[in-house]
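Student: Requesting a structural model of the entry that follows:
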Amino acid sequence: MQSYRRDFRLDRFMILLVVGLMAFSLVVIAYASRAVAPPTDPRYFVTRQAIWIVCGLLVLTVTTAVDYRRLKRWAPLIYWLSVGLLVVVLVRGHTVLGAQRWIQIGSVQVQPSEFATVALIVSLATHLDRQPGRNRWRDLGSALLHVGLPMLLILKQPDLGTALVVVAITVGMLYMAGVPWTQMLLFPAGLAAIIGWIYAHYQWSVPLPLLHPYQLDRLLIFLHPDASPYSVGFNVLQSRVTVGAGGVFGAGLGPNPSNLLGFLPEAHTDFVFAAVAELFGFVGVAVVLGVYIVLLGWGMAVATRAPDRFGLLLASGVVALLAFPVLESAGMVTGIMPVAGIPMPFISYGGSALVTDAAAVGLLLNVARRSRASTALLSIRDRLLRGSAPHADR
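Tutor: Just a heads-up that it's a prediction; the model follows:
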């Protein structure tokens, strides 16, 4: 009983951490969006983010309440619905800065590729859970085909950042599913082949059909940070300047914080981690990363204690969904990762990403809740068996 209560308190603490990150995002976005907010409505982005937070908490509540094991029955519908939305984006999507990733619904823009990540976690977990495991290579091939269709549709938008998140989810779930290391070597081998292809492109102009010119520019800036400092390399260099301006304790939230945020494009979305560093410094960054580490550690604990294989796969996919954007966002603004345009979980401005991440955490809470219930039932059964043992001897 004490273990049950301890786990319940831990779940509530995790919810508080998530709510804390959401509230923290309002503070950061309020300062980071000042340069781009409409003059007549300086709180435009903060107000919309607050609305999305409420929606996210509602979704979190729903995904926590519904037994996750029922999702196996709905997995095919969830998968094909997400694929259908990705097709709709390509046909009638709203284009922003050359990328066709959004569907306009009234005054609201939604990004189906974000929702597709959670849909893929549910469907891939169901797919792997039902595999007999007799033919490892065939099982791996069918899993990659399952992921391949939404991946190609996402790349077509183009949305390389979300595609990389899908890769991280796939690798994490396959590893937790017990895929042999000899087969897992396919992924680093594929990465090495892609790196070699990129090298050949810059050395001998070998075409890269899946990458768009602006994505190639991002790779060039990653390899040569000082190239084109006033054009394609401006964002990366300015993000480093912004991070350095925060120092140890940050510029603070006083009436006259540093003006550097006004020179960093997308400070409230893709480069929000740089805004955190400027406002709160090294100490603030350490605290934020510490919160993510605790949250992800709890997610791994939930995965390893899941009552069934489906719960294990579901939880591990959610951990990958949350972990990779944190690594990419932190690495991107410091120059150790190329720019990929991935929102930082619960902090970056954006409704689709926030609701998706909230749904993912709800799934983790769901698995944790069923795990405790399963443990409690097993404990009751063991007590009943021990109680009936003396009578059986008589």
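
Student: from here on, contacts and neighbour counts on C-alpha atoms
Tutor: OK.

Student: So His268: helix, strand or coil?
Tutor: Put simply, His268 is coil when judged by DSSP: H, G, I helix; E, B strand; the rest coil.

Student: That one against Ala37, yeah?
Tutor: No: look at His268 against Ala37 with C-alpha atoms under 8 Å: they stay out of range, at 10.4 Å.

Student: which of these two has more neighbours?
Tutor: For the pair His268 and Ala37, the greater number of neighbours falls to His268 (30 against 15), based on other C-alpha atoms under 10 Å.

Student: Sticking with Ala301, tell me its helix or strand.
Tutor: Using DSSP states H and E, Ala301 maps to helix 272-304.

Student: other SSEs contacting that helix?
Tutor: When contacts are defined as 3 or more C-alpha pairs under 8 Å, 6 or more residues apart in numbering; DSSP states H and E, helix 272-304 packs onto helix 2-32, helix 234-245, helix 309-334, helix 351-393.

Student: Serialize the ones you listed to a markdown table and add fields for distance to Leu81.
Tutor: Shown next, in a markdown table, are the helices and strands packed on helix 272-304 (distance: least, C-alpha to C-alpha, whole Å):
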| stretch | distance to Leu81 |
| --- | --- |
| helix 2-32 | 28 |
| helix 234-245 | 36 |
| helix 309-334 | 19 |
| helix 351-393 | 15 |
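
Student: Alongside the first, I'd like the structure of this one:
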Amino acid sequence: MAAVLDNPPLWRRALPLFRGFDALLACAVLLLCAAGLLAMYSSGYDHGTRFVDHGRNMLLAGAILFVVAQVPPQQLMKFAVPVYVVGVVLLLGVEFFGITKKGAQRWINVGLVIQPSEILKIATPLMLAWWFQRREGHRQPLDFLVAFALLAVPVLLIMHQPDLGTSILVAAAGMSVIFFAGLPWRLIVPPVLLGVIGIGLVVWFSSDLCQDGVRWVVLREYQQQRICTLMDPTRDPLGKGFHILQGMIAIGSGGVFGKGFMQGTQTHLEFIPERTTDFIFAAYSEEFGLLGNGFLILAFVFLILRGLVIALEAPTLFSRLLAGAVTLIFFTYAFVNMGMVSGMLPVVGVPLPFVSYGGTAMVTLGMGLGILMSIAKSKRLLQT
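Tutor: Here you go, the predicted structure:
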């Protein structure tokens, strides 16, 4: 009997590593991964090893999730400053020594080619959560100015690459930390009102602003074209408006029940550009219809709500801020991707979490989920 107790089986020895994992969060992620695998198998059937690589990326993200989940939140705080500093230094390195692909300078070779902006999706909210934890109990208005400065540095560097999609994600993650830290409403309302007025003016005068030869001062030409294309994609149906028009056609042609698995004509006749990456939601919608979209949206809503519950129940300010920021990263990913594919938002390079193909994004998502699991575990372990 003693020998049996002294040498328990491997599964029993590994069991404590999973203790405290949030089962509801794991179920939501598994449902999204299942939908992603189905969509990738169909949309990527003629893309060589896309389906196999997508499954490998999911396994890699799962391994990263498991490892990060073993790190207590108080240990994560120790990595905040060095990871942020390294990320910003790498972004500066991209400015001077970066690799240019498709007109954008976003990568750098440090022994292997990496995209430093992906690091800042996690490093920025981590740094801001560390800052507000450090200032807890004696927070001043100046602390929010410092936080905005810490956020502005990576966002401006990423926008300069240019990479509007990633800069939006980093800005959203950072702003969520600042908001949850108690940013006064008097500082929130004025810029929101200015933004709404600005959008209204662009819509109202879009026919004049989008004429050939008119240049906007604050935006690059390609960014201006994306906004003008959003206002009227038919102005260049075979060029800049092609993505949005084909995405809308695919979504609409799916109807309520969809055309069926592997039966999407827009997808398999290759009318949908980037159908395995940014526009995979259009391919998914065509084959699974409104009901399939409802399932996907409900899975994302459940994931986001569960993340917010974990944030509310977190034991420390650092954990609450970080969990809230990571959760809103998932919301921003899903909202922006679905919005741009359906023609409600400008086209930017934002993948659909767990569904779109992409190794770097999947690793980032795995790290974010690992942080949520770590915070959920710390709460449960404190209770026991």
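
Student: Quick TM-score on the pair, please.
Tutor: Scored against TM-score structural alignment, normalised by the length of structure 2, the superposed chains reach a TM-score of 0.86; 361 aligned residues with a C-alpha RMSD of 2.6 Å.

Student: re earlier: how far apart are the helix holding Ala301 of structure 1 and its match in structure 2?
Tutor: Superposing on structure 2 and averaging over aligned pairs (mean C-alpha distance after the TM-score superposition for structure 1), helix 272-304 of structure 1 comes out at 0.7 Å.

Student: Onto which residues of structure 2 does that helix map?
Tutor: Using TM-score structural alignment, the residues of structure 2 aligned to helix 272-304 of structure 1 are 280-312.

Student: Show me what counts as buried in that stretch.
Tutor: Going by neighbour count (16 or more other C-alpha atoms under 10 Å), the buried part of stretch 280-312 of structure 2 is 280-290, 292-293, 296-297, 299-312.

Student: swap in stretch 73-80 of structure 1?
Tutor: Buried, per 16+ other C-alpha under 10 Å, within stretch 73-80 of structure 1: 75-76, 78-80.

Student: all helices for the stretch 1-150 of structure 1, in order.
Tutor: 2-32, 44-65, 71-92, 112-130, 136-156 (DSSP state H, counting those that start in this stretch).

Student: Okay, buried residues for the first one please.
Tutor: For helix 2-32 of structure 1, the buried set under the neighbour-count rule, 16+ other C-alpha under 10 Å, comprises 8, 11, 14-15, 17-19, 21-23, 25-26, 28-32.

Student: so what corresponds to Val89 of structure 1 in structure 2?
Tutor: Checking TM-score structural alignment: Val89 of structure 1 goes with Val94.

Student: is it true that its match touches Ile108?
Tutor: Yes: with contact defined as C-alpha under 8 Å, Val94 of structure 2 reaches Ile108; the gap is 5.7 Å.

Student: Please identify which of these two sits among more neighbours.
Tutor: Using other C-alpha under 10 Å as the criterion, Val94 of structure 2 and Ile108 rank with Val94 on top: 24 against 21.

Student: and the more buried one, how far is that from Val110 of structure 2?
Tutor: Using C-alpha to C-alpha, to the nearest Å, we find Val94 of structure 2 at a distance of 11 Å from Val110 of structure 2.

Student: try Leu151 of structure 2
Tutor: Leu151 of structure 2 is 24 Å from Val110 of structure 2, by C-alpha to C-alpha.

Student: Please apply the same query to Tyr333 of structure 2.
Tutor: Tyr333 of structure 2 is 28 Å from Val110 of structure 2, by C-alpha to C-alpha.

Student: higher neighbour count, the two?
Tutor: A count of neighbours by other C-alpha under 10 Å puts Tyr333 above the other of Tyr333 of structure 2 and Val110, at 19 against 9.

Student: what residue of structure 1 takes the place of that one?
Tutor: Tyr333 of structure 2 maps onto Pro325 in structure 1, by TM-score structural alignment.

Student: What residues does that match make contact with?
Tutor: Residues in contact with Pro325 of structure 1 (C-alpha atoms under 8 Å, 6 or more residues apart in numbering) are 165, 342-345.

Student: next one: Pro346 of structure 2
Tutor: 226-227, 229-230, 340.

Student: Please identify the helix or strand for it.
Tutor: Pro346 of structure 2 belongs to no helix or strand, assigned by DSSP H and E.

Student: Alignment lookup: it to structure 1.
Tutor: Checking TM-score structural alignment: Pro346 of structure 2 goes with Pro338.

Student: and its match, how far is that from Ser388 of structure 1?
Tutor: From Pro338 of structure 1 to Ser388 of structure 1 the distance is 64 Å (C-alpha to C-alpha).

Student: So Pro257 of structure 1, which state does it fall into?
Tutor: Under three-state DSSP, Pro257 of structure 1 comes out as coil.

Student: Return the distance of it relative to Val89 of structure 1.
Tutor: When Pro257 of structure 1 is compared with Val89 of structure 1 (using C-alpha to C-alpha), they lie 40 Å apart.
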